[in-house]
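Asker: prediction below, plus the sequence it came from.
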Amino acid sequence: MDDPALQSFWDDLRTTTQARIGLGRSGDALPTARVLEFRAAHAAARDAVHQPLDTGPLVDRVAEVGVGRPVVVTSRATDRGEYLRRPDLGRTPADLSAVPVTSADIGFVLADGLSPRAITDHAVPLLSALVAEFDGRFTLAPPVIATQARVALGDHIGAALGVRTVLVLIGERPGLSVADSVGVYLTHRPVPGRTDADRNCVSNIHPPDGLAYSVAARVVSGLVAGARQLGRSGVDLKDTSRADAIAGGPEVHVIESTAG
């Protein structure tokens, strides 16, 4: 891109997105710097998928949030390779005997998912933001940390906890722009066998470039309140925060029914 005006156009546009746009050319190929950036991003995404979640330090950090010391459970997937090859095993628990029985309104599951790095980076401050947003309006069960976990594992954990609503904070599938994004999946009245249509998801949480913790917590809080009023979550439960965006508040992005 030798045209200064065109170069300025792409430079300005790149400030609004993490997508790879306006990369330029070197002969018939990309410039070397852009090729190296791509390879680095691809390596980061692969590392995010395969790096195991270090639960020891995470347990201590979660305990400091003040809603109880978490227990650690795992799915039926015995290692990371089996987890990636057998998604079905990641949806069912190996043993939930350590999960306390409660009658709390809300349970939290911190699941490694496809990006354990995302949970390491963002789960604790996001959990803190959620607790602050709920502001004593709901009773909260002690958190559960789940490894080799898919979203549906939260249904088993929520049922074992005895909570009315379970929130699964899970590492989302890494891409070439973001390797540490978290999604919050909400299921009201969780029981094994719930389907994707029974859930709501607030996605793309990874400040400073993604959704901020406080904004995500506000949306989740509204969805929890709506689920309690409606008596269910999923496709019938709609996020209303876009109305606030139209009125001048922050715009958020909510996937209303999806699961991994």
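Answerer: It's in. Predicted, not measured: the structure shown is a model, and the values here were computed from it. Residues are numbered from 1 along each chain as shown.
Asker: please make it C-alpha for all contacts and neighbour counts, starting now.
Answerer: OK.
Asker: figure out the helix or strand that residue 185 lives in.
Answerer: In this structure, residue 185 sits in strand 182-188 according to DSSP states H and E.
Asker: now that strand: how far from the chain's centre is it?
Answerer: Averaging C-alpha coordinates over strand 182-188 and over its chain gives two centres that are 7 Å apart (CA atoms, centre = their mean, to the nearest Å).
Asker: who's in contact with the next helix or strand after that strand?
Answerer: In the C-terminal direction, the helix or strand that comes right after strand 182-188 (DSSP H and E) is strand 199-205. The set of residues that contact strand 199-205 without belonging to it, under CA atoms under 8 Å, 6 or more residues apart in numbering, is 181-188, 210-213, 216, 219-220, 233-235, 237, 253-259.
Asker: also this one, for the comparison:
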Amino acid sequence: MSDEDFWAAMRRTTSSRIGLGRTGDTLALRDVLAFRAAHARARDAVHVPVDVDALVGDLEARGLGTPYVVRSRAGDRGEYLRRPDLGREPADLSGLPEVAEGEGADIGVVLADGLSGQALTDHAPAFVAALREALPSSLTWAPLVVATDARVALGDHVGARLRVGTLLVVVGERPGLSVPSSLGVYLTHRPRPGRRDSERNCVSNIHPPDGLDHGTAARTVAALVVGARQLGESGVRLKDTSGAAGAVPPPDPTSVI
């Protein structure tokens, strides 16, 4: 087998840049151009604002309802990137419904653009639809919320306002040179401002066909939701055993609190 044949076979198993050729003291022109194109796509994913109208339209078309839209305290995309702290706090939540103590839904979902608005429009509607199918039908849902220029902790404010039992923040992940469009899901049980990262669980790299597909991700998140509601907390004590060999079967969905 020639060197080129060897690397061609290896490249079919990964999106990483492996076995790159050389021209003199540098890479071949085709590899340099491919790298620059990937870098441009990653920069665009970070800087280009999420298309809220397109996202809302897709959610409505899938029968997921019309979401509320909120934004962070960051004045624009540039300030959001320079000031992570402003992305963790909402500018105004007065547009969300007021929910009385004890009347909140079981599940709340915040769709946050994070560092890739493209990931939100590419994957969030299909993932939320799959999640609806994967979660026990006995659980109630709060209205969806789209958050712009938002980081994960902003969801705690939304979850507390809506008094949801378990919050899922579906967020665009930091793009890489091979994946500009990938989602992460952060689960926080009994959300409130000030929750620590150790009190959350994360399912990441949701970007079919090369990453986690929507259905598998939804089933993993659903198992964590059921576990969190049985355990009464999320974070380091809550483990995902859904794909482990010989794992204990997931909790009975009919017994969630």
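Answerer: Yep, that arrived. What you see is a predicted model; the values in this text were computed from it and never measured.
Asker: what's the TM-score for these two chains?
Answerer: Here the TM-score of the superposed chains, computed with TM-score structural alignment, normalised by the length of structure 2 as the reference length, equals 0.91; 243 aligned residues with a CA RMSD of 1.4 Å.
Asker: and the contacts of strand 199-205 of structure 1, which are buried?
Answerer: In terms of neighbour count (16 or more other CA atoms under 10 Å), the buried residues within the contacts of strand 199-205 of structure 1 are 181-188, 210-213, 216, 219-220, 233-234, 237, 253-259.
Asker: how about the strands in the stretch 51-200 of structure 1?
Answerer: Ranges of strands in the stretch 51-200 of structure 1, per DSSP state E, counting those that start in this stretch, are 71-74, 106-111, 144-147, 165-171, 182-188, 199-205.
Asker: and these as TSV, adding distance to residue 17 of structure 1?
Answerer: Output for these, formatted as TSV (distance: least, CA to CA, whole Å):
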stretch	distance to residue 17 of structure 1
strand 71-74	36
strand 106-111	27
strand 144-147	31
strand 165-171	21
strand 182-188	18
strand 199-205	13
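Asker: what's the closest of these to residue 31 of structure 1?
Answerer: strand 199-205 (29.4 Å; CA to CA).
Asker: distance between the helix or strand that the closest one is followed by and the chain's centre?
Answerer: Using DSSP H and E, the helix or strand that follows strand 199-205 of structure 1 towards the C-terminus is helix 213-230. Between the mean C-alpha point of helix 213-230 of structure 1 and the mean C-alpha point of its chain there is a distance of 15 Å (CA atoms, centre = their mean).
Asker: just want the angle from helix 213-230 of structure 1 to strand 106-111.
Answerer: With axes from the mean of the first three to the mean of the last three CA atoms, to 10 degrees as the criterion, the two stretches helix 213-230 of structure 1 and strand 106-111 enclose an angle of 130 degrees.
Asker: what residues sit buried inside helix 213-230 of structure 1?
Answerer: Using 16+ other CA under 10 Å as the burial criterion, the residues of helix 213-230 of structure 1 that qualify are 213-224, 226-228.
Asker: that one vs structure 2, mean deviation?
Answerer: With mean CA distance after the TM-score superposition for structure 1, helix 213-230 of structure 1 departs from structure 2 by a mean of 0.4 Å once superposed.
Asker: now that helix and strand 199-205, what's the angle there?
Answerer: 170 degrees.
Asker: buried set for the next helix or strand after helix 213-230 of structure 1?
Answerer: From helix 213-230 of structure 1 onward toward the C-terminus, using DSSP H and E, the following helix or strand is helix 241-246. Residues 241, 242 are the ones in helix 241-246 of structure 1 that count as buried (16+ other CA under 10 Å).
Asker: ok, stretch 163-171 of structure 2 next?
Answerer: Neighbour counts over stretch 163-171 of structure 2 (16+ other CA under 10 Å) mark 163, 164, 165, 166, 167, 168, 169, 170, 171 as buried.
Asker: pick out whichever of those sits closest to residue 105 of structure 2.
Answerer: Distance ranking of the buried residues of stretch 163-171 of structure 2 against residue 105 of structure 2, using CA to CA, places residue 164 first at 5.0 Å.
Asker: ok, the closest one touching residue 107?
Answerer: Yes: here residue 164 of structure 2 reaches residue 107: they are 5.8 Å apart, a contact under CA atoms under 8 Å.
Asker: need the residues touching each of the two.
Answerer: Here residue 164 of structure 2 and residue 107 share the contacting residues residue 142, scored by CA under 8 Å, 6+ apart.
Asker: which residues of structure 2 does stretch 82-96 of structure 1 align to?
Answerer: Under TM-score structural alignment, the match for stretch 82-96 of structure 1 in structure 2 covers residues 79-93.
Asker: which residues touch the matching stretch?
Answerer: Stretch 79-93 of structure 2 is contacted from outside by 70-74, 149-154, 157-158, 161, using CA under 8 Å, 6+ apart.
Asker: and whatever residue of structure 2 lines up with residue 25 of structure 1, how far is that from residue 183 of structure 2?
Answerer: The alignment partner of residue 25 of structure 1 in structure 2, by TM-score structural alignment, is residue 22. In this structure, residue 22 of structure 2 lies at 34 Å from residue 183 of structure 2, with CA to CA, to the nearest Å as the measure.
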